[in-house]
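>>> Only the shape, not the letters, is given here:
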């Protein structure tokens, strides 16, 4: 028996890694999945999931740009990150024959994403949402009774920002996501590559910088809002809704609301995609197919409070989630929203410099 043990060990070591243990490496946003979905996928397939989280598109792109990231599934936002990865040849085309649940997706939403990925060859829609404001109206009105709660004027007009600064203003740390909304508020094209427009957006942000308490990650905004640290933030819709629920569960004060500004909210899509050099692309396609099941995506939406692109999932949603207009906006709100496209390389560099100056306050 003692002689057999070295032979068995040698045999195991000679087997391909996939035969010993199949591992799927996922890189997704923080707090952005239903843990039960991962447990059930592992139990059903025998594939072990290693799950890492990022908190900004800049972090995701930095990891992918270095090459050989080691990830099998990533979740970039359609613009500009996903579109940029598609153009760079950094993503593996999906084999739809191995993703039969592909057809569960809403065709109209897929058409929206096709501008980022012609033919929808490289990604399936995971979740989507808008960028707007998380507000505590009672605190704001105590400092500025006439402040507008339906407009980005509340935060981006220096006179208003100065009045409410005492109760806390925060902006998520992502120029990729915030700058288009500032351009829209200025009455300019959110997709403008014009240097003068970029400077105008930068100046608008610098004008309110003295009144902004924090420029922090999406995940940090959720926790801070739930704890009542800020009265006005610019961030993702789902982060604010998650904060509402965390505050309620903790028995903290109510009153936190999400507002899609009247100027129009940016509409975005997060995509399930496979890096071109993924170590385990077959497991990645199984995972994407699994995630596109209606009951699985309903579980994710129930957990993280972002809408998904699977119409059949609606019957599996909790009633309060399905009826929440901040999760599933009504048609008139969607009609006011806008999508963005990837800026030119020069505009992207200018935006990055502008954002750095905004964060530094100079």
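That came in fine, so what should we check first? Keep in mind it's a predicted model, so treat the numbers as computed, not measured.
>>> For the rest of this, base every contact and every neighbour count on C-alpha atoms.
OK.
>>> Which parts of the stretch 151-300 of the chain are helices?
153-156, 158-164, 175-185, 195-208, 218-226, 237-249, 281-291, 294-304 (DSSP state H, counting those that start in this stretch).
>>> ok, structure two:
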């Protein structure tokens, strides 16, 4: 199998625009018909077309993209295909990883086959976020996180979630209740992801109630609870709010559009999700899959192009040096802030969902 070797100059030339679109979803033919092909199930705008073109030209391996928009659908397709999957690589979020592994749908990653494995950013070196029972189960790609967003024209700098409760901004804050409840638990020194509360329902309920009561006590701080990213964007644009809890994507869009918004990870930390490329067990083209994965890790320009298209932060090293100042402010974090992100776990999610949902209803009703 020919190795993918791209020079920095050729990569820069191919990815300069960084705004290519994914190839149109191809019909994936049965495994016996595959030859020099890699079949990838992923999300829209995750793989730059310029990279696909360069990879195909360099290796002779055809890249066939099947788009997905839901982890459950992707899981159901793989489960139905059983021992004869049509995908070689799938895109799994970290908190769903155990479901795919538990159903024997993924193969552990042989990192020894990836010469560029060391090109991950420091926070992802060795991919601890994707390591289960000593085996790595994917290549980290893109990360989204819950951040502190603020209008820099009207607020003071802050490295703490405490600003969300600062009376100076009374009536000028906003958040998604279910998400910010978990952040408030973390702010109070408790486990907002409920991992440590497995088998400890009373401890979990006490921590949930403490955060619930604090949000009710500070309900006058909130201009509006929101559900969709477009809502918090509009409130910032209209200057209805100055400070908010926001997922990184909506805030990044505001920054890229020139609005005076900053997003950061406060010192108390936050939660996030990680997308990874994962090798499918019994995939028809495993060698081509590894060639593709090694290639996508080969250059920070590729990671930068993926960030520009998706709006998520890259897990690849050196991307911050490729992005311009505005892109860096929108999609890259300082290393110390990246290390404050705790990625959501699949552990104890039933208890978490039940208690959070109940608390949300109580906050709304208060």
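Received, thanks. Keep in mind that what you see is a predicted model, and the values were worked out from it rather than measured.
>>> circling back: with respect to residue 132 of the first structure, which of the helices of the stretch 151-300 of the first structure lies nearest?
Closest to residue 132 of the first structure of those, according to CA to CA: helix 237-249, at 6.4 Å.
>>> which parts of the closest one are buried?
Using 16 or more other CA atoms under 10 Å as the test for burial, helix 237-249 of the first structure gives 237, 238, 239, 240, 241, 242, 243, 244, 246, 247.
>>> right, and the first one touches residue 132 too?
Going back to what we said before, that points to residue 237 of the first structure. Yes - in this structure residue 237 of the first structure lies within contact range of residue 132 using CA atoms under 8 Å: 6.4 Å.
>>> The closest residue to residue 276 of the second structure other than its chain neighbours: what secondary structure?
Distance criterion CA to CA, 6 or more residues apart in numbering; nearest residue to residue 276 of the second structure, sequence neighbours excluded, is residue 140 at 4.5 Å. Assigned by DSSP: H, G, I helix; E, B strand; the rest coil, the conformation of residue 140 of the second structure is strand.
>>> What does residue 140 of the second structure correspond to in the first structure?
Aligned against the first structure by TM-score structural alignment, residue 140 of the second structure finds its counterpart in residue 125.
>>> contacting residues for its match?
Neighbouring residues of residue 125 of the first structure by CA atoms under 8 Å, 6 or more residues apart in numbering: 105, 110, 269, 270, 271, 272, 308, 309.
>>> repeat for residue 264 of the first structure
Counting by CA under 8 Å, 6+ apart, residue 264 of the first structure touches 184, 333, 336, 337, 338.
>>> would a markdown table of the helices of the stretch 151-300 of the first structure with distance to residue 328 of the first structure be doable?
Listed next are those as a markdown table, based on distance: least, CA to CA, whole Å:
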| stretch | distance to residue 328 of the first structure |
| --- | --- |
| helix 153-156 | 24 |
| helix 158-164 | 29 |
| helix 175-185 | 20 |
| helix 195-208 | 29 |
| helix 218-226 | 19 |
| helix 237-249 | 10 |
| helix 281-291 | 19 |
| helix 294-304 | 10 |
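>>> among the ones you listed, which is nearest residue 85 of the first structure?
Among the helices of the stretch 151-300 of the first structure, helix 175-185 sits nearest to residue 85 of the first structure (CA to CA), with 14.9 Å.
>>> Need the contact partners of the closest one.
Residues contacting helix 175-185 of the first structure (CA under 8 Å, 6+ apart): 57, 80, 131, 152, 156, 172, 189-191, 197-198, 201, 204, 234, 263-266, 340, 351-352, 355.
>>> if we can go back for a sec, report the separation between the residue nearest to residue 276 of the second structure and residue 117 of the second structure.
10 Å (CA to CA, to the nearest Å).
>>> just residue 38 of the second structure next, same as before
As judged by CA to CA, residue 38 of the second structure and residue 117 of the second structure stand 19 Å apart.
>>> More neighbours: these two, which one.
Applying other CA atoms under 10 Å to residue 38 of the second structure and residue 117 shows that residue 38 carries more neighbours, namely 26 against 18.
>>> That one touches residue 90, doesn't it?
No - here residue 38 of the second structure lies out of contact with residue 90, judged by CA under 8 Å, at a distance of 11.0 Å.
>>> Mind telling me what element the residue nearest the centre of the second structure is part of?
Central residue of the second structure (CA atoms, centre = their mean): residue 143, 2.9 Å from the mean position. Taking DSSP states H and E as the criterion, residue 143 of the second structure maps to strand 139-151.
>>> average gap between that strand and the first structure?
Compared with the first structure after fitting, strand 139-151 of the second structure deviates on average by 2.4 Å (mean CA distance after the TM-score superposition for the first structure).
>>> How many neighbouring residues does residue 57 of the second structure have?
Residue 57 of the second structure - counted by other CA under 10 Å - has 12 other residues nearby.
>>> is it true that it lies in a helix?
Yes - if the criterion is three-state DSSP, then residue 57 of the second structure is within a helix.
>>> need the strands for the stretch 251-366 of the second structure, in chain order.
Along the stretch 251-366 of the second structure, the stretches classed as strands by DSSP state E, counting those that start in this stretch are 261-264, 270-279, 313-314, 341-343.
>>> what comes into contact with stretch 112-125 of the second structure?
111, 126, 140, 290-291, 293-295, 297-299, 315-318, 335, 338-339.
>>> 10 Å instead, please
3, 111, 126-127, 129-130, 139-141, 287, 290-300, 303, 314-320, 335-341 (CA atoms under 10 Å, 6 or more residues apart in numbering).
>>> if we can go back for a sec, determine which of the helices of the stretch 151-300 of the first structure approaches residue 86 of the first structure most closely.
That would be helix 281-291 among these, by CA to CA, at 16.4 Å.
>>> in that closest one, what counts as buried?
For helix 281-291 of the first structure, burial by neighbour count (16+ other CA under 10 Å) applies to 281, 283, 284, 285, 286, 287, 288, 289, 290, 291.
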